[in-house]
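Visitor: Got a predicted structure here, sequence first:
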Amino acid sequence: MATANITVIGSLLIEHIFFIDRMPDLGESFPANDYMKGPGGKGANAAIATYRACHGSPATTSVSNDGGETDIKVRMVGAIGKDSEGEYMIEALEQSHVDSSGVRRETGISTGKAFIMVEETDESRDNRLIYTLGANVALTPNDFSTVESLSSGTRPDLIISQLEIDLKAVEMILETAGNAGIKVLLNAAPANSILPALYRYVTHLVVNETEAAILSGCDLADVNHENFEKIARGFLDYGVENFVLTLGEDGAYYANADGLAHVKAFTVESVDPTGAGDTFVGAYAAEYVRQQKAEEPWDIHKAVTRANAAGALTVMKPGGQTGIPWANEINDFMVAATCGSQTGPGGALQDEPNE
């Protein structure tokens, strides 16, 4: 059986989530309906989502490989404080069988924290999020100046990173990995602009509508179906190999040299959208590496569809990591959705790729 290695370099945060009827007005004190605390951070979420997307749930089976002939191992690189919340983060990673040996424990600084408000209305489950990086600021460009530093000597098949750590550190990751020929998936979230010359090192660029607007320099109102191709072509011209735009309830749009398409979302009842984008990234990454190791022709449409399914399952449960699905859950969901409709998963027609 072939073995693949994915390294996630990114943030680890403790999430404090408040469920409310509406967003409070300026200066208003407002009671929450419920509260929960859990592990999170875009880096940690993506690492757990990546592993789960290609392994069966231990609740129903042994943690077996569900990725065909490829066993995908996932390693987390990041920083936490020497505190109880940091150890809580480590436990969460290890419970999902993510290698946490690349997570540093920093002295004199606490583990990062995020505070999230989820609006519970009949119309939506919108959320608002603020965070403090805490120990995540300890990651600097000097930490990623060599290939060995990217994954402690083990050359990964793919590196996943986001922008919830120092921007210059991420740019160094891109440059070091790119010069070594290592594939990189950049989830440019939270939105921030990287040096244009570094896009040529990005194998996969995953952004939402807000991030697409900021990175492309256009107005958010102009990130619409009429302009998706134009925006995508701009990033492809910079050197990005695969561009993916996540659209929430509207699914996702992708483009590369072989074609472009809009993949409709699966229809589910949303409870909490926190972490759905990170789950999308993890499932997409796992499918990409599985296809590469199996020496299959790259099918981005299949990867985006599977990532849509994983993201849909995530929003059905509260918390950034609570709802991240395992491979067997994604498989069962996709089969049930397809069998329940003659028009495609989620009961909505999917656009075919345009060559």
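Guide: Ah, there it is.
Visitor: C-alpha from now on. contacts and neighbour counts both.
Guide: OK.
Visitor: Name the SS class of Ile330, please.
Guide: helix (DSSP: H, G, I helix; E, B strand; the rest coil).
Visitor: Wait, it touches Ala53, no?
Guide: Yes: between Ile330 and Ala53 a contact is recorded at 7.5 Å, counting by C-alpha atoms under 8 Å.
Visitor: Tell me the residues that contact both of those two, please.
Guide: Ala310 (C-alpha atoms under 8 Å, 6 or more residues apart in numbering).
Visitor: where along this structure do the helices fall?
Guide: Ranges of helices within the chain are 42-53, 84-95, 147-151, 167-179, 209-216, 228-238, 276-293, 300-314, 327-339, based on DSSP state H.
Visitor: any idea how far the residue nearest to Gln162 when sequence neighbours are not counted is from Gly10?
Guide: Excluding its sequence neighbours, the residue lying closest to Gln162 (C-alpha to C-alpha, 6 or more residues apart in numbering) is Asn187, at 4.7 Å. Going from Asn187 to Gly10 by C-alpha to C-alpha, to the nearest Å gives 10 Å.
Visitor: Could you pull out the residues contacting both of those two?
Guide: With C-alpha under 8 Å, 6+ apart, Asn187 and Gly10 have common neighbours Ser161, Gln162, Leu163.
Visitor: next up, a second structure to put side by side with the first:
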Amino acid sequence: MKKIVVIGEILVEIMADSIGEGFREPMALTGPFPSGAPAIYIDQVARTGQPCAILSTVGDDDFGRLNLDRLRADGVDVSAVGIDPDRPTGSAFVRYRADGSRDFIFNIRHSACGVLPDSAAAKKVLDGSDHLHIMGSSLSSPKLVDLNLRAARAIKARGGTLSFDPNLRKEILSAPGMRAAMSEILGLTDLFLPSGGELVLLTDAKETRAAVAELLDHGVTAVVHKLGAVGVHYHDASGDVFVPAFAVEEVDPTGAGDCFGGAFTALWLRGTDTREALTLAAAAGALAVTRRGPMEGASTLDTLRAFVAGKAKETT
């Protein structure tokens, strides 16, 4: 099977136990949980049985060891994860508000994951990979943008493929050189995985159908438009497929989109029937929100199939 690689942050997530506004008073917290969007994504890839790796840097501390132990146990190649003796592992403190929105305190750019991984180890992993997944949230510095672009060009030049989850805010695109970098990444993309309004963020079009047509005309093979609790709409040259989201009791929404993306990318690379791949990926996203902790709901294919079968029985 093809090997998937992702470049980006590994961090821990620490969650407030009470609903409220911010972190301006002492409160009970639960964690640390292994986290970071690329780490969640690649852990779900590994749980499907797909060969995979992550390039990142962690601190020489228990937060880093917690993450590496989890990723290794689930089957992720972490040989290209550097260990920085001077910077701590990245962190995210999260508190939910009454309306379901969240307050975050991040330590990413100035933590170990802001440092590029060791070049020799990274080159070895990248040379052995067939597919690169790029996440907009990981393009936090010019050096990380450059590393992702160089990896994308190299993998595409030898016949590999690229998936791209933009996960971008409009203001990020105003950073010097960012829009040009995003345009180049999109021009190399085979599988595009935008959420909501991100579909039109990097196109000239302002509505869904025109944006999809523009993306396919520019060389994207498949567009997977994630619509949260509504479901997912898939588009390629042969037509469209819609799969509704599964109804579950939500405990923690963090990581749902990353688990969906990891499951779908692995199945897409295997040539799985589109509707089946979308359904199993939707199951991965649904199960992700039923557990507290961003990576705790990542599931094996057997678990996903059993979940889908159980939901089918409920409707018959």
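Guide: Ah, there it is. Because the structure is predicted, anything quoted here is derived from the model rather than measured.
Visitor: Tell me how the two chains score on TM-score.
Guide: TM-score for the superposed chains, counting by TM-score structural alignment, normalised by the length of structure 2: 0.84, backed by 300 aligned residues with a C-alpha RMSD of 2.7 Å.
Visitor: returning to that earlier point: tell me which of the helices of structure 1 sits most buried.
Guide: Among the helices of structure 1, ranked by average contacts under mean count of other C-alpha atoms under 10 Å, first place goes to helix 42-53 (a mean of 31).
Visitor: That one to helix 327-339, inter-axis angle?
Guide: Relative orientation of helix 42-53 of structure 1 versus helix 327-339 (axes from the mean of the first three to the mean of the last three C-alpha atoms, to 10 degrees): 70 degrees.
Visitor: outside of helix 42-53 of structure 1, which residues touch it?
Guide: 7-13, 72-76, 78, 93, 96-98, 161-162, 164, 275, 278-283, 285-286, 310, 320-321, 324-327, 330.
Visitor: got the angle for that helix vs helix 84-95?
Guide: 20 degrees.
Visitor: what angle do helix 42-53 of structure 1 and helix 276-293 make?
Guide: Note on geometry: by the same axes, to 10 degrees, helix 42-53 of structure 1 and helix 276-293 are set 50 degrees apart in direction.
Visitor: Matching Gly181 of structure 1 against structure 2, which residue comes up?
Guide: Aligned by TM-score structural alignment, Gly181 of structure 1 pairs with Gly159 of structure 2.
Visitor: for Ser149 of structure 1, same thing?
Guide: Structural alignment (TM-score structural alignment) places Ser149 of structure 1 against Lys123 in structure 2.
Visitor: so what's its match up against?
Guide: Going by C-alpha under 8 Å, 6+ apart, Lys123 of structure 2 touches no other residue.
Visitor: Trace Pro39 of structure 1 over to structure 2, please.
Guide: That one, Pro39 of structure 1, aligns with Pro34 by TM-score structural alignment.
Visitor: Repeat that for Tyr253 of structure 1.
Guide: By TM-score structural alignment, Tyr253 of structure 1 lines up with His233.
Visitor: Now do the contacts for that match.
Guide: Val224, His225, Lys226, Leu227, Asp240, Val241, Phe242, Val243.
Visitor: cutoff 7 Å now
Guide: By C-alpha atoms under 7 Å, 6 or more residues apart in numbering, the contact list for His233 of structure 2 reads Val224, His225, Lys226, Val241, Phe242, Val243.
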